[in-house]
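**Student:** sequence-free structure coming up:
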């Protein structure tokens, strides 16, 4: 069974942990999301350095080896998830590998990956930031990065809406479908946003033509938005918005009133660099709410 089919049948939700308080808050959010989806939760602790430095630390603490220390980290996270949702099926794994590689591999059979944005302190914060970025850029499944003030919860809704950014290549967008399902599960409206701009070279000072180029661009944005929303699941309330401005600014503003912001990211076969568009990359740094990066074979928002 290939990964896409396995995910469609309800693969586990995977959350990456590192023992930090932010990563434990990510466990809370991921446990809520797994319960909402009706799937199992897999807690993964991946750390290459534990193999070398952990043994010395374990000896200092009177422990015989590094592995029990790592198991304690992932075990505590798993117990936290079970305590939050007693009926939730939770598994845990320790992987001695670079976290970004381990989590991307875990994502092959996952319905989604959840990661935080901060590590324990100092350099660790930058390292975890780079891990989140790398995972969002390369995973085969949607990646939810817990930006902003998410109140440690996926449910109940805080703001009562899911926002999706609609790009130019909008028809049959994986990001739109993902966002619609998230809104349906939460019982909240889906706000679909299409940002548009009128290039400066198309503006005119002629009084009879003033505003004409802008109107055409706005009409095109409305058409693209409608095309993106043609195949939504039943029972989803949709609010449509076309907004003049750069997509990065428009969607960052929208994130202040959203429980989840969803954007697409193009995946190019054989490409080894960061596969995130400028919009997705900016929102991972500036969104005021969790961001779901949904891979697809098209243009990002």
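**Tutor:** Everything's here; your move. Since we're looking at a predicted model, the values are computed, not measured.
**Student:** Please count neighbours and contacts with C-alpha atoms only from this point.
**Tutor:** Fine.
**Student:** next SSE after the top helix by length along the chain?
**Tutor:** Counting by DSSP state H, the longest helix found in the chain is helix 66-84. Downstream of helix 66-84, the first helix or strand assigned by DSSP states H and E is strand 90-95.
**Student:** Show me which residues of the very next helix or strand once past that next one are buried.
**Tutor:** Later in the chain than strand 90-95, the nearest helix or strand by DSSP H and E is helix 99-106. Residues 99, 100, 101, 102, 103, 104, 106 are the ones in helix 99-106 that count as buried (16 or more other CA atoms under 10 Å).
**Student:** go on, stretch 14-32?
**Tutor:** Within stretch 14-32, the residues scored as buried using 16+ other CA under 10 Å are 14-20, 22-32.
**Student:** got it, and stretch 242-261?
**Tutor:** Residues 242-244, 247-252, 254-261 are the ones in stretch 242-261 that count as buried (16+ other CA under 10 Å).
**Student:** And stretch 111-128, by the same measure?
**Tutor:** In stretch 111-128, counting by 16+ other CA under 10 Å, buried: 111, 112, 113, 114, 115, 116, 117, 118, 119, 120, 127, 128.
**Student:** Of those residues, which belong to helices?
**Tutor:** Counting by DSSP H, these contribute 127, 128 to helices.
**Student:** Next, format the buried residues of stretch 111-128 as CSV and append distance to residue 184.
**Tutor:** Converted to CSV, those look like this (distance: CA to CA, whole Å):
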residue, distance to residue 184
111, 16
112, 17
113, 19
114, 19
115, 23
116, 24
117, 26
118, 30
119, 32
120, 35
127, 35
128, 31
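**Student:** put this beside the first:
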């Protein structure tokens, strides 16, 4: 089956928060996080269970396989226990998970995906479904690995971290998350001094580094001009590869927000190195916010 390319259009903030549910323990922990987040946003929570007919011989595409109802019912009971007033929707989709979730993202404010990685090598190997959905969904995607705390609120570490790049979509999303949670926003801009500029005399090398740091600080200051009033912002520039800088910052964050370019017409999943590394190595949940080739 061919993945359908997704354009980048801003999701309606009143749309449900959608989470993929498969009945596994990591999936149910992600349901807890999604329930907290949906309640925080004041939107319904839609539980989506993808059940490909190929996995159930003799089942028709229009008939949900027998286990699906139980999977959704267990997740829904868990949500209602945790967030009694939250509106819960249940949906069974007869398709492979990544295709079902990418389509569900078309009418989602946020899409949440849990993965099974937990500890050691398994923690580094992110699931293919999570990677595909993060690369192709048209709305922000939050990925939680097995070791991530399943609680969205109240804050555990008390901050949202965002990597500030060339596109403002990730920064807007992060600012909104910080405002909702009532925590500071830590805006990070990584910078590097090109290698050829550091092979000169020590004084010249120091001057070159200072210029790059100064430019990074100016770009960060300009980007933060659009952050809404009332959001406490901690801005900092850090020398080093952006992917390493953000992974380090994730250890003191409740949520790490990164941007991801959507390539119109691309049929295969594609994520940049920064986003790919964040998804595999972040110490907290990661929100991947899409933007297009030419701005937002």
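**Tutor:** Thanks, I have it. Predicted, not measured: the structure shown is a model, and the values here were computed from it.
**Student:** What TM-score do the two superposed chains give?
**Tutor:** Superposed pair, TM-score by TM-score structural alignment, normalised by the length of structure 2: 0.89. Supporting alignment: 282 aligned residues with a CA RMSD of 2.6 Å.
**Student:** And the furthest pair within the buried residues of stretch 111-128 of structure 1?
**Tutor:** Using CA to CA, these span at most 27.1 Å, a distance reached by 111 and 120.
**Student:** In this structure residue 45 of structure 2 contacts residue 89, no?
**Tutor:** Yes: Residue 45 of structure 2 lies in contact with residue 89 (CA atoms under 8 Å); the separation is 6.1 Å.
**Student:** These two: which is more packed in?
**Tutor:** A count of neighbours by other CA atoms under 10 Å puts residue 45 above the other of residue 45 of structure 2 and residue 89, at 27 against 15.
**Student:** and the more buried one, what pairs with it in structure 1?
**Tutor:** Superposed on structure 1 with TM-score structural alignment, residue 45 of structure 2 falls opposite residue 41.
**Student:** what's the distance between that match and residue 30 of structure 1?
**Tutor:** Per CA to CA, to the nearest Å, residue 41 of structure 1 is found 8 Å from residue 30 of structure 1.
**Student:** who touches both of those two?
**Tutor:** Overlap between the contact sets of residue 41 of structure 1 and residue 30, as judged by CA atoms under 8 Å, 6 or more residues apart in numbering, is given by 13, 14, 15.
**Student:** For the stretch 101-250 of structure 1, which segments are assigned as strands?
**Tutor:** Using DSSP state E, counting those that start in this stretch, the strands found in the stretch 101-250 of structure 1 span residues 112-115, 143-145, 162-165, 190-196, 238-244.
**Student:** and the ones you listed as CSV, adding distance to residue 179 of structure 1?
**Tutor:** Below are the strands of the stretch 101-250 of structure 1 laid out as CSV (distance: least, CA to CA, whole Å):
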stretch, distance to residue 179 of structure 1
strand 112-115, 13
strand 143-145, 12
strand 162-165, 6
strand 190-196, 7
strand 238-244, 11
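**Student:** So for residue 47 of structure 1, which of these sits nearest?
**Tutor:** Closest approach to residue 47 of structure 1 among the strands of the stretch 101-250 of structure 1 (CA to CA): strand 112-115, 14.3 Å.
**Student:** what about the aligned partner of residue 251 of structure 2 in structure 1, distance to residue 232 of structure 1?
**Tutor:** Alignment note: residue 251 of structure 2 maps to residue 256 in structure 1; criterion TM-score structural alignment. Applying CA to CA, the value for residue 256 of structure 1 to residue 232 of structure 1 is 24 Å.
**Student:** Same check on residue 35 of structure 1?
**Tutor:** Residue 35 of structure 1 is 23 Å from residue 232 of structure 1, where distance means CA to CA.
**Student:** Please apply the same query to residue 193 of structure 1.
**Tutor:** Following CA to CA, the distance that separates residue 193 of structure 1 from residue 232 of structure 1 is 15 Å.
**Student:** Looking only at neighbour counts, state which of the two leads.
**Tutor:** The residue with more neighbours, out of residue 193 of structure 1 and residue 232, is residue 193; 24 against 17, by other CA under 10 Å.
**Student:** show me what contacts that one?
**Tutor:** Residue 193 of structure 1 is in contact with 163, 164, 165, 166, 225, 240, 241, 242, 243, 251, counting by CA under 8 Å, 6+ apart.
**Student:** Residue in structure 2 paired with it?
**Tutor:** Match for residue 193 of structure 1 (TM-score structural alignment): residue 188.
**Student:** Would you map the helices across structure 1?
**Tutor:** Taking DSSP H as the test, the helices found in structure 1 are 3-8, 21-37, 50-60, 66-84, 99-106, 123-138, 174-186, 212-228, 247-254, 278-286.
**Student:** Which of the ones you listed sits closest to residue 268 of structure 1?
**Tutor:** If you check each of these against residue 268 of structure 1 by CA to CA, helix 123-138 wins as the nearest, at 9.9 Å.
**Student:** Who are the packing partners of that closest one?
**Tutor:** Applying 3 or more CA pairs under 8 Å, 6 or more residues apart in numbering; DSSP states H and E, one finds that helix 123-138 of structure 1 contacts helix 99-106, strand 143-145.
**Student:** Tell me which of the ones you listed sits nearest to residue 2 of structure 1.
**Tutor:** Nearest of these to residue 2 of structure 1, taken as CA to CA: helix 99-106 at 13.5 Å.
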